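Peer 1: Give me a 3D structure for the following:
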Amino acid sequence: MHRYRTYLTQAYQTNAFPVKVCQFGVYQNKLYRLAAYIFAPIRAFVCFIIWLSACSLPAMAQQSDEKISFSDYLIQLKQEARLQGISQATLDLAFPQIKLFKKARATDSLQTDKTHNLDTYLADTVPEWKVDTARVLFKEHEQQLNAIASQYSVQPRFLVALWGLVSDFGEASGDYPVLSVTASLAFGGEREAFFKKEFIAALSIMDKDHIGFQDLKSRWNGAMGQTQLMPTDYLAYGQDGDGDGKKDIWHNTQDAFASAAHLLQQLGWNGDDTWGRQVQVPATLDLAVAGLDKPQSLAQWQTLGIRKFDHTDLPSREEIKASLIMPDGVTGRKYLVYGNYRVLMHWQNTDYFGISVAHLSERIKYPPIN
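Peer 2: Reported below is the predicted structural model:
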């Protein structure tokens, strides 16, 4: 084949072919030039369209990503609230007062600082003044707390510890209109469905409990009152602790305590158990057994070499299931935590928060208050 191609090439160069054959290449070349001349404008036009489309895509994407205005968003919220049964009177009263809070943040005031470890976090979050204040207030409200404890089977020290940590004993319960906060957080988009639900719940509180817009206050994360309940929690668990016909978790400590105790009870609190304990862990322990989602009986943990912090045996209570947690990893503190600990994390789902509540509750308990 190669020899044949060489022969053809030589024949062509020496004009060995007839004229018609030689002219075929000329005709073919002219045809290519004609086609190029005809299709060049078409090709240029197609390229222009492709370029124009490429330039338009970012603008179109940006336009589709742009949010509606906050006022238009409120119109949508109002329609949804009406469909969910909120009265027209409440809608007419509330919506003209709702403002956009650009700095509203869906994070808790006890959010873990990455510069902390648990030791420094506890020192900052549960300082000695807070321990002293908690013990004084525990004694001051002892009669109320004991009545609530007997009704809801929640140990009073945990209620006072929560009270101190989430609102500084009611001094930092928040002064922002909860409807503006939850509407702004829903408008922010990251957890729109969650905060839209809280917004509707806050409207329901106005509607059903006749609490005015200016009295319905929260922190910048939407948590309300002295025990920092979200609006949905208030609707589900809010209690009239003193029997005056109101559920005032903002100004009435009995209502705040009773509401928090009811929430704990309904989420599975066991009044016969504590929260857990700090423990000693053998160096040979397989760390794969650690984790809040890996509970075992105390007897099983005992077999694995886990002991109380003072190196004595774990309690002989087979019914208790406990999880091994290490908030700061293998080099930090280790804890066996029980079901009550998981309930405490309803307020904030971090081990630092759970341990801080537990730590303050222990400081209230020991030494005993006379």
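
Peer 1: okay, CA-based contacts and neighbour counts for the rest of this
Peer 2: Fine.

Peer 1: What segments of the stretch 1-150 of the chain are helices?
Peer 2: For the stretch 1-150 of the chain, helices defined by DSSP state H, counting those that start in this stretch occupy the ranges 2-13, 19-65, 70-83, 88-94, 118-125, 128-140, 142-152.

Peer 1: Please give the structure of this sequence too, so both can be compared:
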Amino acid sequence: MFRLSRRFAIALATTSSVLASPVLAQSDFASCLQDIKAEAMRQGVDGSVADRAFQGLTPDRKVVDLDSRQPEFSLTYAKYVGNSVSADRIARGQQRLAQNRSILDTLQGQYGVPPQYIMAFWGIETNYGGYMGDFLVVRSVATLACMTKRREFFSNETVQALRILSLNHMTSPQMRGSWAGAMGNMQFMPSTFMKWGVDYDRNGRIDLWHSLPDAFASASNFLRGIGWKPGLPAAEEVFLPQGFPLDQADTTIEKPVSAWAAMGVRKAGNAALPTVDAPSSILLPAGFRGPAFILYPNFKAVMNWNRSTLYALAVTILAQQIAGGPPVMQMPPADDEPLSRETVIDMQNRLARLTLYTDEIDGLLGPKTRSAVRLYQKRIGMPADGHPTPEFVRRLQQQR
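Peer 2: Take a look at the predicted model:
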């Protein structure tokens, strides 16, 4: 699961960093490394550190191959969350929480992040440390910097990896991670490591691979830094009243929690929503026939960790059940099917011709595509939930 979610995160997080410059040929790799070394030295890295890290370095063709692959299908809510929130992962998360309760409670006091969320991130990112990746991080990020179009983003990640080597008493072979450079129990990119890593055990180095205190404290520090605030969960399942305006179920629409309550929205199980005025949104990840969720401000912090809505939902649902809460009550529709990237591209093109979609034709089923879907659903009299069912796709394709 970690490999899929991390790949999805990198794809989304770096879309805006794609440059127009051509992909470098392998013969230019050494020259590219020298440019990175020069920037690293400007940021205080001794040149000898870069020389040792780059000595004999060649591009990793497997990394280039993995980067060039695009997911063929957009995952459904049921498939993504079903894979992420398994009974085994819940049970293991509860076991790990009990084993580390003392330090997790201490960290909650310092950073405000509940222990079940740290366990949920850990479980989804690396299956509780079971798979952290075995790619050489410096080689991976240097390959992505010099052999793909995302040079700016990954050049910086390579510089930050060199800074880690310089400041953290590590060697390049010790620094291993995913094919895209994510490292350790929590899968931090080098830049995240440098900004948010914590030497909690005070042994003189930040070790996200072998020191759980460092890993948990770094994750807590990161979440606090990207917006986590104590007081509310990230999201909760809700029941919508009959006649609820589906066009209001959109992450771009925020209302005070009290406003949703006044519209008849209640927690799943029929309990009242919290009596707070925090801004919140309603999400229907599988359309109006599936579960509904209210997204509190902390959901944005989870999204800042990984820009996938389904990832953020999976973290929230897993955290709730690790803490002993109930599973999601409303099942997703059994006929909900993934859409191929080709289908989404065709859908975006057709919606663009109808002047309903004005963003990039990228084959990704993001918020802007769903907003365009909702507009067309309204036009043709379908429930405007922004969820493109096979029936919606068929009717859109019949549009002339």
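
Peer 1: After superposition, what's the TM-score here?
Peer 2: Once superposed, the chains reach a TM-score of 0.76 (TM-score structural alignment, normalised by the length of the first structure), with 302 aligned residues with a CA RMSD of 2.4 Å.

Peer 1: follow-up on the earlier one: so which of the helices of the stretch 1-150 of the first structure comes closest to residue 187 of the first structure?
Peer 2: Closest approach to residue 187 of the first structure among the helices of the stretch 1-150 of the first structure (CA to CA): helix 70-83, 7.1 Å.

Peer 1: next one: that closest one to chain centre, how far?
Peer 2: Its chain's C-alpha centre and that of helix 70-83 of the first structure lie 24 Å apart, by CA atoms, centre = their mean, to the nearest Å.

Peer 1: one step back: and the helices of the stretch 1-150 of the first structure as CSV, adding distance to residue 244 of the first structure and mean neighbour count?
Peer 2: CSV is the format used below for those (distance: least, CA to CA, whole Å; neighbours: other CA atoms under 10 Å):
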stretch, distance to residue 244 of the first structure, mean neighbour count
helix 2-13, 108, 11
helix 19-65, 50, 11
helix 70-83, 29, 15
helix 88-94, 24, 14
helix 118-125, 34, 15
helix 128-140, 21, 16
helix 142-152, 15, 17
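
Peer 1: who wins for proximity to residue 112 of the first structure among those?
Peer 2: Set against residue 112 of the first structure and scored by CA to CA, the helices of the stretch 1-150 of the first structure come closest in helix 118-125, at 7.9 Å.

Peer 1: With the second structure overlaid, how far apart is the closest one on average?
Peer 2: When the second structure is superposed, helix 118-125 of the first structure averages 2.1 Å from its matched positions, counting by mean CA distance after the TM-score superposition for the first structure.

Peer 1: Can you add distance to residue 315 of the first structure and give the helices of the stretch 1-150 of the first structure back as JSON lines?
Peer 2: Formatted as JSON lines, the helices of the stretch 1-150 of the first structure follow (distance: least, CA to CA, whole Å):
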{"stretch": "helix 2-13", "distance to residue 315 of the first structure": "94"}
{"stretch": "helix 19-65", "distance to residue 315 of the first structure": "57"}
{"stretch": "helix 70-83", "distance to residue 315 of the first structure": "52"}
{"stretch": "helix 88-94", "distance to residue 315 of the first structure": "54"}
{"stretch": "helix 118-125", "distance to residue 315 of the first structure": "25"}
{"stretch": "helix 128-140", "distance to residue 315 of the first structure": "27"}
{"stretch": "helix 142-152", "distance to residue 315 of the first structure": "24"}
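
Peer 1: for those, which one sits closest to residue 163 of the first structure?
Peer 2: helix 128-140 (8.8 Å).

Peer 1: With the second structure overlaid, how far apart is the closest one on average?
Peer 2: Compared with the second structure after the fit, helix 128-140 of the first structure shows a mean deviation of 1.0 Å (mean CA distance after the TM-score superposition for the first structure).

Peer 1: Could you tell me where that helix falls in the second structure?
Peer 2: Residues 87-99 of the second structure are where helix 128-140 of the first structure lands when matched by TM-score structural alignment.

Peer 1: One more: stretch 226-243 of the first structure?
Peer 2: Across the second structure, the stretch matching stretch 226-243 of the first structure (TM-score structural alignment) is residues 185-202.

Peer 1: List the buried residues for that stretch?
Peer 2: Neighbour-count burial for stretch 185-202 of the second structure flags 185-194, 196-200 (criterion: 16 or more other CA atoms under 10 Å).

Peer 1: Many thanks, have a good one.
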